[in-house]
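1. A predicted structure for the sequence below; I have some questions about it.
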Amino acid sequence: MYEGDCQPGDRAASVEEITRQQFGAARAAKLAELERDCSNAIIAGFASAALGNVHTYPAKDTDQQNLASSVLSSLMPNLPIDWATPFWCADENGNWAMRPHSATQIQQVGIDGKSAIIVAIQCKAVLEATMMAIDLYAPDATERLEAIKWPA
């Protein structure tokens, strides 16, 4: 006998077991894809009109930490009336610069950034729920799973 040959008492995997395993692997790959797409949507940045017209703000991890720090600083008691913090953003022409933000403005940027993150997370949750609702034994299960895509 050779290694890998069937032994007494061995049984072949059922079609159901194979289907479950294959669909489970495809589902796990789709979960990883959605996680990556959600993360990419978040770090792509967000828009805010806190400065009066729409500007684009970065949202990589360090950017989010800097924004949280700026918002926290804006909440400190006894700030001077003309308090401002410089923050990196791009105008409608894509020109990036450190622009001064008042306490109210940086707080609005923080609200807008958090809203953008929540929208991405909610989108991911809806797509995951749609994926988990697919009956793996349905004839079109694989096609339905493959059709789940992050919105453009």
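-> Right, received. Where do you want to start?

2. contacts, neighbours, all on C-alpha from now
-> OK.

3. Going along the chain, name the strands of this protein.
-> Using DSSP state E, the strands of the chain run over residues 46-48, 55-57, 85-90, 96-101.

4. Mind putting these into JSON lines with mean neighbour count and distance to Leu127?
-> Supplementary listing: those in JSON lines, determined by neighbours: other C-alpha atoms under 10 Å; distance: least, C-alpha to C-alpha, whole Å:
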{"stretch": "strand 46-48", "mean neighbour count": "20", "distance to Leu127": "21"}
{"stretch": "strand 55-57", "mean neighbour count": "22", "distance to Leu127": "26"}
{"stretch": "strand 85-90", "mean neighbour count": "17", "distance to Leu127": "31"}
{"stretch": "strand 96-101", "mean neighbour count": "14", "distance to Leu127": "33"}
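
5. can you redo these as CSV with distance to Lys30?
-> Converted to CSV, the strands of the chain look like this (distance: least, C-alpha to C-alpha, whole Å):
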stretch, distance to Lys30
strand 46-48, 25
strand 55-57, 29
strand 85-90, 33
strand 96-101, 35
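
6. right, so of these, which gets closest to Glu146?
-> Distance to Glu146, taken as C-alpha to C-alpha, is lowest for strand 46-48 among these, at 28.0 Å.

7. and that closest one, what does it pack onto?
-> With contacts defined as 3 or more C-alpha pairs under 8 Å, 6 or more residues apart in numbering; DSSP states H and E, strand 46-48 has these neighbours: strand 55-57, helix 103-132.

8. Looking at the ones you listed, which is nearest to Glu16?
-> Where the helices and strands packed on strand 46-48 are weighed against each other on C-alpha to C-alpha, the nearest is helix 103-132, at 17.9 Å.

9. try this one next to it:
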Amino acid sequence: MKALLVEGIIIVLDLDRFEEYTVKHGLDQYRPNTVTGMLTSLVENFVRKWRAVVVYGLDYERGTEETILEIPYGYEQINEIVKDLKVIKDEVNRVGASITIVVIRDYVLGRKAKNRREAYHGTPGRRRAIRVLRKAKRAGGNKLVLLL
């Protein structure tokens, strides 16, 4: 069965230098802590509000450190979506951590990935979003990058 691509929004969120943060604050990387637990909750609320598809990364057992979301046809409400992503970034910054968020308008599949490789390389838009994310993180991170 061939996948159906529709235009939408790809969102990639990733905590910056999280291993350093956990060591500095004495937190466990493998269980939900103040940052990953909060990010899980914030992403879950965002997904519910915007009917986004969690392609990869929402983790209740370990806490969310990175996630890829897709919103089919989401470009119609892009201003409101960006406002909600700024709230997520501000909340993460408030507890002393930093996060990089990339938002790209491209074609989306709108379904969960089978594994990490498919999540990161499943569509040209996701590959582009990951490249932009890595570039932003190398430049210091804690950014909200919009490619619309």
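-> Ah, there it is. Note that the structure is a prediction, hence the values are computed from the model and not measured.

10. TM-score of the superposed pair?
-> Their TM-score after superposition, calculated using TM-score structural alignment, normalised by the length of structure 2, is reported as 0.30; 61 aligned residues with a C-alpha RMSD of 3.3 Å.

11. follow-up on the earlier one: the strands of structure 1: which one's closest to Ala120 of structure 1?
-> Nearest to Ala120 of structure 1 among the strands of structure 1 is strand 46-48 (10.9 Å), distances taken as C-alpha to C-alpha.

12. The strands of structure 1: which one's closest to Asp112 of structure 1?
-> Asp112 of structure 1 sits nearest to strand 46-48 of all these, at 6.0 Å, using C-alpha to C-alpha.

13. that older thread, need the winner for burial among the helices and strands packed on strand 46-48 of structure 1.
-> Among these, ranked by average contacts under mean count of other C-alpha atoms under 10 Å, first place goes to strand 55-57 (a mean of 22).

14. Of all the strands of structure 1, which one is nearest Ile111 of structure 1?
-> From the strands of structure 1, taking C-alpha to C-alpha, the stretch that ends up closest is strand 46-48, at 9.0 Å.

15. What is the burial count for His121 of structure 2?
-> Counted with other C-alpha atoms under 10 Å, the neighbours of His121 of structure 2 add up to 15.

16. How about it, nearest residue that isn't a chain neighbour?
-> Arg127 (5.2 Å; C-alpha to C-alpha, 6 or more residues apart in numbering).

17. Just the element for that neighbour, please.
-> Element membership of Arg127 of structure 2, judged by DSSP states H and E, is helix 124-138.

18. Name the residues of that helix that are buried.
-> Gly125, Arg126, Arg128, Ala129, Ile130, Val132, Leu133, Ala136, Lys137 (16 or more other C-alpha atoms under 10 Å).

19. Of the helices and strands packed on strand 46-48 of structure 1, which is nearest Arg20 of structure 1?
-> Comparing those against Arg20 of structure 1 with C-alpha to C-alpha, the closest turns out to be helix 103-132 (13.1 Å).

20. how many degrees apart are that closest one and strand 85-90 in direction?
-> Relative orientation of helix 103-132 of structure 1 and strand 85-90, computed by axes from the mean of the first three to the mean of the last three C-alpha atoms, to 10 degrees: 50 degrees.

21. From the contact counts, what lies against helix 103-132 of structure 1?
-> Helices and strands in packing contact with helix 103-132 of structure 1 are listed as helix 15-43, strand 46-48, helix 61-74; criterion 3+ C-alpha pairs under 8 Å, 6+ apart.

22. That one to strand 96-101, inter-axis angle?
-> Using the same axes, to 10 degrees, the inter-axis angle of helix 103-132 of structure 1 relative to strand 96-101 is 120 degrees.

23. Tell me where structure 2 has strands.
-> For structure 2, the strands defined by DSSP E cover 6-15, 53-56, 66-72, 99-108, 144-147.
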